[in-house]
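Colleague: Here is the input, now give the coordinates:
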Amino acid sequence: MSENKTAPTNVNPREFITAVPHRTRRADSEVLLRMMEEVSGQPATMWGPTIVGFGTYHYKYDSGREGDAAAIGFSPRTANLALYGLTIAPSAKDLLLRLGKHKLGASCLYVNKLADTDLGALRQLALDGYRHMMDEVHHPA
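Modeller: Here you go, the predicted model:
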């Protein structure tokens, strides 16, 4: 059984964000931190060296691989902001049409800067993604 290599750390997420060298990424990270704390009701936790996560869920694949991961989160990268857990909820497809400039990866959403996005759509993506990961996927009725 393989475990997730990205685990929670004791690093303070606010200190991590303060150290982000790119001014726009740093400011956008502060907005995302507040937004994701608000929609999840969870404090920020660093997952590995660069992911700021909110909430935790347990996953188990048919292969036997299992572990814990952040329900939603983000990483301020050099080229963009990587957002995790926001594209999996059924409502995501329609919200992404409203979001504005973005790219999709295998499991994440990339935006260059929040100024290029509809923050209302982004907030709803975060809320729906969090609820989906916590309620529907990993705690079914």
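Colleague: all contacts plus neighbour counts: C-alpha atoms, from now on.
Modeller: Fine.
Colleague: the helices in the chain, which residues?
Modeller: Applying DSSP state H to the chain gives helices spanning 13-18, 23-40, 92-99, 119-131.
Colleague: Just say which of the ones you listed is most tucked in.
Modeller: Ranked by mean neighbour count, the helices of the chain are led by helix 119-131 with a mean of 21 (mean count of other Cα atoms under 10 Å).
Colleague: That helix: how far from the chain's middle?
Modeller: Helix 119-131 sits 10 Å away from the centroid of its parent chain (Cα atoms, centre = their mean, to the nearest Å).
Colleague: Please give the structure of this sequence too, so both can be compared:
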Amino acid sequence: MAIKTQPTDASVQDFLDGASPARRVGEGHRVDEIMRTETGAQPVMWGPSIVGYGSYHYVSPSKTSRTEGDWPKVGFSPRKTAMTFYGLKDLPEGAALLPELGTYTEGAGCVYVKRLEQIDIDVLRQLIRIAFSRGDDPRP
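Modeller: Model (predicted):
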């Protein structure tokens, strides 16, 4: 089984400009700038709502089914209730550093931040670099 979220040709700029509430527009552009700087990668829309940087191929063995696919090395989405980050805690070094980020909550694979001013941007930069360091991008 493969994950359904795939890279698209949709405009990252248009997506970020359309974020809601208005505060998320500015935060989204700021996070995009930080991610571009720390990864050196251009952003790509993954599905309709995730801005991703780089990609890697994963295989998750399971007792009942095997899941595999491609996923961004690091990404985010400026959602209404929180800025959602992907990949920040997937590697042991990121998980160890995460408590230093500031005020956040966690989901299964995500880190949620209500306001950027509640986190340490230097720690965010480190977490992004750690997440982006995972395996080589399998795409040419």
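Colleague: what's the TM-score here?
Modeller: Once superposed, the chains reach a TM-score of 0.89 (TM-score structural alignment, normalised by the length of structure 2), with 135 aligned residues with a Cα RMSD of 1.6 Å.
Colleague: ok so, going back, show me the one of the helices of structure 1 that comes nearest Lys113 of structure 1.
Modeller: Lys113 of structure 1 sits nearest to helix 23-40 of all the helices of structure 1, at 6.9 Å, using Cα to Cα.
Colleague: Relative to structure 2, what is the average displacement of that closest one?
Modeller: For helix 23-40 of structure 1, the mean deviation from structure 2 after alignment is 1.1 Å (mean Cα distance after the TM-score superposition for structure 1).
Colleague: Packing partners of that helix?
Modeller: Helix 23-40 of structure 1 is packed against helix 13-18, strand 51-60, strand 66-76, helix 119-131, with contacts defined by 3 or more Cα pairs under 8 Å, 6 or more residues apart in numbering; DSSP states H and E.
Colleague: So for Leu96 of structure 1, which of these sits nearest?
Modeller: helix 119-131 (7.5 Å).
Colleague: Pull the residues that contact the closest one.
Modeller: Contact with helix 119-131 of structure 1 is made by 35-36, 39-40, 55, 71-72, 85-89, 91-92, 95-96, 98-99, as judged by Cα atoms under 8 Å, 6 or more residues apart in numbering.
Colleague: That one to helix 23-40, inter-axis angle?
Modeller: Relative orientation of helix 119-131 of structure 1 and helix 23-40, computed by axes from the mean of the first three to the mean of the last three Cα atoms, to 10 degrees: 50 degrees.
Colleague: Pull the number of nearby residues for the counterpart of Tyr112 of structure 2 in structure 1.
Modeller: Using TM-score structural alignment as the criterion, Tyr112 of structure 2 maps onto Tyr110 of structure 1. Using other Cα atoms under 10 Å, Tyr110 of structure 1 is surrounded by 19 other residues.
Colleague: wait, doesn't Tyr110 of structure 1 sit right on Leu104?
Modeller: Yes. Counting by Cα atoms under 8 Å, Leu104 is a contact partner of Tyr110 of structure 1 at 6.1 Å.
Colleague: now the residue nearest the centre of structure 2, nearest residue through space, not along the chain?
Modeller: Geometric centre of structure 2, nearest residue: Gly75, 1.8 Å, by Cα atoms, centre = their mean. In this structure, Gly75 of structure 2 finds its nearest non-sequential neighbour in Gly52, 4.1 Å apart by Cα to Cα, 6 or more residues apart in numbering.
Colleague: Contact partners for that neighbour?
Modeller: With Cα under 8 Å, 6+ apart, Gly52 of structure 2 has these contacts: Pro43, Val44, Met45, Trp46, Pro72, Lys73, Val74, Gly75, Phe76.
Colleague: Just list the residues touching the equivalent of the fourth one over in structure 1, thanks.
Modeller: Correspondence of Trp46 of structure 2 to structure 1, assessed by TM-score structural alignment: Trp47. Under the criterion of Cα under 8 Å, 6+ apart, the contact partners of Trp47 of structure 1 comprise Thr6, Ala7, Pro8, Thr9, Gly53, Ala70.
Colleague: Between which two of these is the distance greatest?
Modeller: Thr9 and Ala70 (12.0 Å).
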